[in-house]
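1. Predicted model and sequence below, questions to follow.
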Amino acid sequence: MMTAFARTIILYFLIMVGLRLMGKRQIGELEPSELVLTMMISDLATVPMQDFGIPLLAGVIPILTLLAISMLLSQISLRHLRFRAMVCGTPSVLIRNGELQQDAMRRNRYTLDELLEELRGQGIANIADVKYAVLENSGQLSVLPWAAQQPPTASQLGLEVEDDVTLPVVLINDGRVLAKNLTLCGKDNAWLNKTLRKEKVSSPREVFLMTLDEQGQVVCVKKEGLK
């Protein structure tokens, strides 16, 4: 029992480290080589977890080998565009200037129904409204409508808009004070305690979320159910 537990924990953290090395991507955004790597690693990990007769290294070594190959291919791809195109493929234009590129659709085995479904998902009902539709290496469809079909921006309308977009920093997360973020904002515990008193809160443990943006605005959300 303890052997199975220990093997599972080791392989779990090994795979988690490997996926972190691959970067932050969703499954639907993985390139073909990355998807194959993920599937092979998952299969290799299940064998030593289920069969105790197989040494743990029989699963760890192949996983480490695949991760090393993946990192090597990534480094080569960064330096050689042709190699990257061979391994990962290249984007394909399915719609150009409002016209379907049927040859590109056939090469990618991309049906008309799939294309229309993707366009509807992005709020486009007419193919003629699209200037470019590009099938990316990840399988996602990037749609670029004609300028006349896009909503106008403030600069196009000649309006002067103040850029008031700020990035709030979390200071308290579910009752826990994030000291690193507090220091990053140039604040200390004395400032925090003073701010909590203004919010009629006696302790950080009573706060579910507190943020501070670049303009000095504080947002404090108290925990529910506290008396």
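-> Received, thanks. Numbers count the residues shown, from 1 in each chain.
2. drop to CA atoms for contacts and neighbour counts, all remaining ones
-> Noted.
3. Show me what whichever strand or helix holds residue 74 is packed against.
-> According to DSSP states H and E, residue 74 maps onto helix 57-79. Applying 3 or more CA pairs under 8 Å, 6 or more residues apart in numbering; DSSP states H and E, one finds that helix 57-79 contacts helix 2-22, helix 32-50, helix 81-88.
4. I'd like to know which of the ones you listed is closest to residue 113.
-> Distance to residue 113, taken as CA to CA, is lowest for helix 32-50 among the helices and strands packed on helix 57-79, at 22.7 Å.
5. Now do the buried residues in the closest one.
-> Within helix 32-50, the residues scored as buried using 16 or more other CA atoms under 10 Å are 34, 37, 38, 41, 44, 45, 47, 48, 49.
6. Stretch 181-199 now?
-> For stretch 181-199, using 16+ other CA under 10 Å, the buried residues are 181, 182, 185, 192, 196.
7. one step back: can you tell me which of the buried residues of helix 32-50 is closest to residue 145?
-> Among the buried residues of helix 32-50, and counting by CA to CA, the member closest to residue 145 is residue 34, at 30.3 Å.
8. And that closest one, how close does it get to residue 89?
-> 12 Å (CA to CA, to the nearest Å).
9. Name the helix or strand for the spatially most central residue of the chain, please.
-> Ranked by distance to the mean C-alpha position of the chain (CA atoms, centre = their mean), the top residue is residue 25 at 4.4 Å. Under the criterion DSSP H and E, no helix or strand holds residue 25.
10. Could you report the neighbour count for residue 114?
-> Counted by other CA atoms under 10 Å, the residues lying close to residue 114 total 10.
11. Tell me which of the helices and strands packed on helix 57-79 lies nearest to residue 110.
-> helix 32-50 (16.1 Å).
12. Check which helices and strands the closest one sits against.
-> helix 2-22, helix 57-79, helix 81-88.
13. Make CSV from those and add mean neighbour count to it.
-> Conversion of the helices and strands packed on helix 32-50 to CSV gives the following (neighbours: other CA atoms under 10 Å):
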stretch, mean neighbour count
helix 2-22, 14
helix 57-79, 15
helix 81-88, 14
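14. For residue 125, find the nearest of the ones you listed.
-> helix 81-88 (30.7 Å).
15. just the angle between the closest one and helix 57-79, please?
-> On the basis of axes from the mean of the first three to the mean of the last three CA atoms, to 10 degrees, helix 81-88 is oriented at 140 degrees to helix 57-79.
16. what's downstream of helix 81-88, the next helix or strand?
-> strand 92-96.
17. Wait, a helix at residue 220?
-> No. The assignment for residue 220 (DSSP: H, G, I helix; E, B strand; the rest coil) gives strand, which keeps it out of a helix.
18. adding another structure so you can compare the two:
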Amino acid sequence: MLIILIRTVILYFVVLFVIRVMGKAELSKMDPFEMVLLFMIAELAAIPIESLDIPLINGAAAILTLLFLEVLISFLSIKSTKINALLNGKPSILIDHGNLNLKELKSQRITIDDLMEQLRLKNYPSIADVDYAVLEANGDLSVIPKPEKSPLTPEDMGIPASSEIMPMVLISDGILYKRNLSFLGKEEAYLKKELSKLKINDYSQVFLCFFDEKKQLHVYPKGKSRKEMLKEVPIK
């Protein structure tokens, strides 16, 4: 039992190392090559755990070999568009200038019902609203609406818009994220001062604290709703 536990822990860290080396981009796009690779890694990690007669080094060596193969092929894919297209496929235009591409739909084995469902998920209930629909290599559907169906922007209406920032969590469940605070150009003294206005003297009293895109601070104390807390300390 102890041997199985030790082997499992070792292989866990080996697989974790491999996934980390593969990079975040590989996990987000999940092209066919990466999907097959992950399935194989999972299978190769399970074999030495289930069969104690198989040396642990064999499983680790096979997993690391797949990692080397993934890095090599990723490098070759960057250098050659043909290799990239062969392994990952190419985007398919399903709607072109508002017209259904029946040949491509048939090639990708996509029915009209499937297409309509995906368009609804993208908030375009009618094909008549769509100028282009592209099935990406990772299986996601990119939709470009017709100009008259595009959402209005402040630029379209001639309204000046101020620059926004990326929302940042500063405190989560009592833990201070100093890196995010520094990214926003704020000092810890500033945060403590703002919290003191809400009668909060310790980070452990905070469930969530974050800056939104409008550079406004939001605080959600533990045990009380933010609305209740703001009633005690009115905002000026």
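-> Yes, it's here. Source: prediction; values computed, not measured.
19. hang on, the earlier thing: could I get the helices and strands packed on helix 57-79 of structure 1 in JSON lines, plus columns for distance to residue 204 of structure 1?
-> Formatted as JSON lines, the helices and strands packed on helix 57-79 of structure 1 follow (distance: least, CA to CA, whole Å):
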{"stretch": "helix 2-22", "distance to residue 204 of structure 1": "32"}
{"stretch": "helix 32-50", "distance to residue 204 of structure 1": "41"}
{"stretch": "helix 81-88", "distance to residue 204 of structure 1": "49"}
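20. Now residue 131 of structure 2: which helix or strand?
-> Going by DSSP H and E, residue 131 of structure 2 is part of strand 130-135.
21. And residue 123 of structure 2, by the same measure?
-> Using DSSP H and E, no helix or strand contains residue 123 of structure 2.
22. Next up, the contacts around it.
-> Applying CA atoms under 8 Å, 6 or more residues apart in numbering to residue 123 of structure 2 gives no contacts.
23. Filter the buried residues of stretch 181-199 of structure 1 down to just the ones in helices.
-> 181, 182, 192, 196 (DSSP state H).
24. so which of those comes closest to residue 30 of structure 1?
-> residue 181 (31.9 Å).
25. What is the aligned counterpart of the closest one in structure 2?
-> Using TM-score structural alignment, the partner of residue 181 of structure 1 in structure 2 is residue 180.
26. Could you look up the SS state of the residue located most distally from the centre of structure 2?
-> Relative to the mean C-alpha coordinate of structure 2, counting by CA atoms, centre = their mean, the farthest residue is residue 53 (39.2 Å). At residue 53 of structure 2, secondary structure determined by three-state DSSP is coil.
27. about what we covered before: and residue 118 of structure 1, which of the helices and strands packed on helix 57-79 of structure 1 is closest to it?
-> helix 32-50 (20.3 Å).
28. which residues touch stretch 197-214 of structure 1?
-> Stretch 197-214 of structure 1 has contacts (CA under 8 Å, 6+ apart) with 166-177, 185, 196, 218-223, 226.
29. distance between the ends of it?
-> First-to-last residue span, stretch 197-214 of structure 1, CA to CA: 21 Å.
30. on that earlier part again, pull out the buried members of the contacts of stretch 197-214 of structure 1.
-> Using 16+ other CA under 10 Å, the buried ones in the contacts of stretch 197-214 of structure 1 are 168, 169, 170, 171, 172, 175, 177, 185, 196, 218, 220, 222.
31. Just flag the most distant two among the residues you listed.
-> 185 and 222 (21.2 Å).
32. can you pull the contacts of residue 29 of structure 1?
-> Per CA under 8 Å, 6+ apart, neighbours of residue 29 of structure 1: 138, 139, 140.
33. May I see those residues organised as TSV, with distance to residue 118 of structure 1, neighbour count and secondary structure added?
-> Output for the contacts of residue 29 of structure 1, formatted as TSV (distance: CA to CA, whole Å; neighbours: other CA atoms under 10 Å; DSSP: H, G, I helix; E, B strand; the rest coil):
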residue	distance to residue 118 of structure 1	neighbour count	secondary structure
138	14	18	coil
139	11	15	coil
140	9	14	coil
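34. Which of those sits closest to residue 128 of structure 1?
-> Closest to residue 128 of structure 1, out of all of the contacts of residue 29 of structure 1 and judged by CA to CA, is residue 140, at 20.1 Å.
35. What does the closest one correspond to in structure 2?
-> In structure 2, residue 140 of structure 1 lands on residue 140 (TM-score structural alignment).
36. And residue 23 of structure 1, how far from residue 130 of structure 1?
-> Taking CA to CA, one finds residue 23 of structure 1 at 32 Å from residue 130 of structure 1.
37. More neighbours: these two, which one.
-> residue 130 (22 against 9).
38. Near the closest residue to the more buried one other than its chain neighbours, how many other residues are there?
-> Spatial nearest neighbour of residue 130 of structure 1, chain neighbours left out: residue 145 (4.2 Å); criterion: CA to CA, 6 or more residues apart in numbering. Neighbour count for residue 145 of structure 1, taken as other CA under 10 Å: 18.
39. residue contacts, residue 145 of structure 1?
-> 129, 130, 131, 132.
40. Next: residue 84 of structure 1.
-> 76, 77, 78 are the contacts of residue 84 of structure 1 under CA under 8 Å, 6+ apart.
41. coming back round to it: out of the contacts of stretch 197-214 of structure 1, which sit inside strands?
-> Mapping these onto strands (DSSP state E) picks out 169, 170, 171, 172, 173, 176, 177, 218, 219, 220, 221, 222.
42. Hmm, residue 182 and the third one touching each other?
-> Going back to what we said before, that points to residue 171 of structure 1. Yes. Under the criterion of CA atoms under 8 Å, residue 171 of structure 1 makes contact with residue 182 at 5.9 Å.
43. Cheers, nothing more for now.
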